[in-house]
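Student: Generate coordinates for the sequence data below:
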Amino acid sequence: MFRKGNLFAEIPQRLRTEQSSELTSTPEVKIERIVSMGQATPAGEWLEQHRTEWVALLSGAAGLRFEDEAATQILAPGDWIEIPANTRHRVEWTDAEKPTVWLAVHYAEEIAV
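Tutor: Presented below is the predicted three-dimensional model:
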């Protein structure tokens, strides 16, 4: 049996909090769609994940900042970035006027093939 969907289906036009939907996962890999609309990491907080995250921005816009960098990296549709495991980072801002849709792939550094 196969599964299918559309990454732009059922995107709310207003969100109080960021929406994360797991599309598929195995013990080694998790793929999710994230929808943001003006959300950001709270001031003074940093995100730090135990797995590497590859993320692509599909629509909208966002600013990402890494603890060891002074400047915010601006992401536009089509941009992607790989965030190594245990890298402190934060979402400085996301587009507040229209949904920002992310495709995120979380995986361990070593994946058995």
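
Student: alpha carbons only for contacts and neighbour counts from here, please
Tutor: OK.

Student: And for A62, nearest residue in space, chain neighbours not counted?
Tutor: T94 (4.2 Å; CA to CA, 6 or more residues apart in numbering).

Student: My guess is the one you found contacts A40. True?
Tutor: Yes: assessed by CA atoms under 8 Å, T94 is found in contact with A40 at 6.5 Å.

Student: Please identify which of these two sits among more neighbours.
Tutor: T94 (24 against 18; other CA atoms under 10 Å).

Student: Show me where the protein has its helices.
Tutor: Along the chain, no segments are classed as helices by DSSP state H.

Student: One more, so I can put them side by side:
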Amino acid sequence: MIPEINNLLTPFETLPEGEEFEELFRGKSCRVERIVSTGQSTREGQWYDQEHAEWVILLSGSAVLRFEGETGGRSLVPGDAVNIPPHCRHRVEATAADQESVWLAIHYEPVENG
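Tutor: Predicted structure coming up:
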């Protein structure tokens, strides 16, 4: 089988109404997905609290990410990446509404130190 080449930044014909999640591949202890946001944010009062770790990079657009305990969010621009440990509560405060904000997320089981 010959591998297919895809471009993660190929825009949609029209902006999707909702956030789009596309699993690119899955391994034994990791999952890689592309997320396309068009103005979405995490519902008020909701926090993500994940069992696994997540490394995420913003490839295009803009976003604001906030971690529990912070009074304000952190603005992200293309190229900004963050490694989120398991159970580190976080939320997406905002994404650009006038363009696609494309994320690459790697969900994985971290190696335990010790």
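
Student: now what about the TM-score between them?
Tutor: Remark: TM-score between the superposed chains equals 0.91 [TM-score structural alignment, normalised by the length of the first structure]; 111 aligned residues with a CA RMSD of 1.5 Å.

Student: returning to what we had before: which position in the second structure pairs with the residue nearest to A62 of the first structure?
Tutor: Residue pairing (TM-score structural alignment): T94 of the first structure is matched to T95 of the second structure.

Student: Check the gap between that match and G61 of the second structure for me.
Tutor: From T95 of the second structure over to G61 of the second structure the distance is 8 Å, taken as CA to CA, to the nearest Å.

Student: Surely the match of T94 of the first structure and L58 touch.
Tutor: No: at 10.6 Å, T95 of the second structure does not count as touching L58 under the criterion of CA under 8 Å.

Student: Residues that sit against both of these two, list them.
Tutor: Residues touching both T95 of the second structure and L58 (CA atoms under 8 Å, 6 or more residues apart in numbering): S101.

Student: circling back: shared neighbours, T95 and G61 of the second structure?
Tutor: Both T95 of the second structure and G61 are contacted by S101, under the criterion CA under 8 Å, 6+ apart.

Student: end to end, how far does stretch 77-95 of the second structure reach?
Tutor: 10 Å.

Student: Name the surrounding residues that touch that stretch.
Tutor: Contacts with stretch 77-95 of the second structure, where a contact means CA under 8 Å, 6+ apart, come from 37-42, 46-68, 73, 101.

Student: which residues does the counterpart of F12 of the second structure in the first structure contact?
Tutor: Counting by TM-score structural alignment, F12 of the second structure lines up with I11 in the first structure. Contacts for I11 of the first structure were tallied using CA under 8 Å, 6+ apart; they are 35, 99.

Student: cool, and V101 of the first structure?
Tutor: V101 of the first structure neighbours (CA under 8 Å, 6+ apart): 8, 33-36, 57-60.

Student: same thing but 7 Å
Tutor: The contact partners of V101 of the first structure, by CA atoms under 7 Å, 6 or more residues apart in numbering, come to 34-36, 57-60.

Student: can you check A96 of the first structure too?
Tutor: When contacts are taken as CA under 7 Å, 6+ apart, A96 of the first structure is in contact with 37-38.

Student: From H50 of the first structure, how far out is it?
Tutor: Counting by CA to CA, the gap from A96 of the first structure to H50 of the first structure is 29 Å.

Student: Run the chain-centre distance for stretch 67-81 of the second structure.
Tutor: How far stretch 67-81 of the second structure lies from its chain's middle: 12 Å, per CA atoms, centre = their mean, to the nearest Å.
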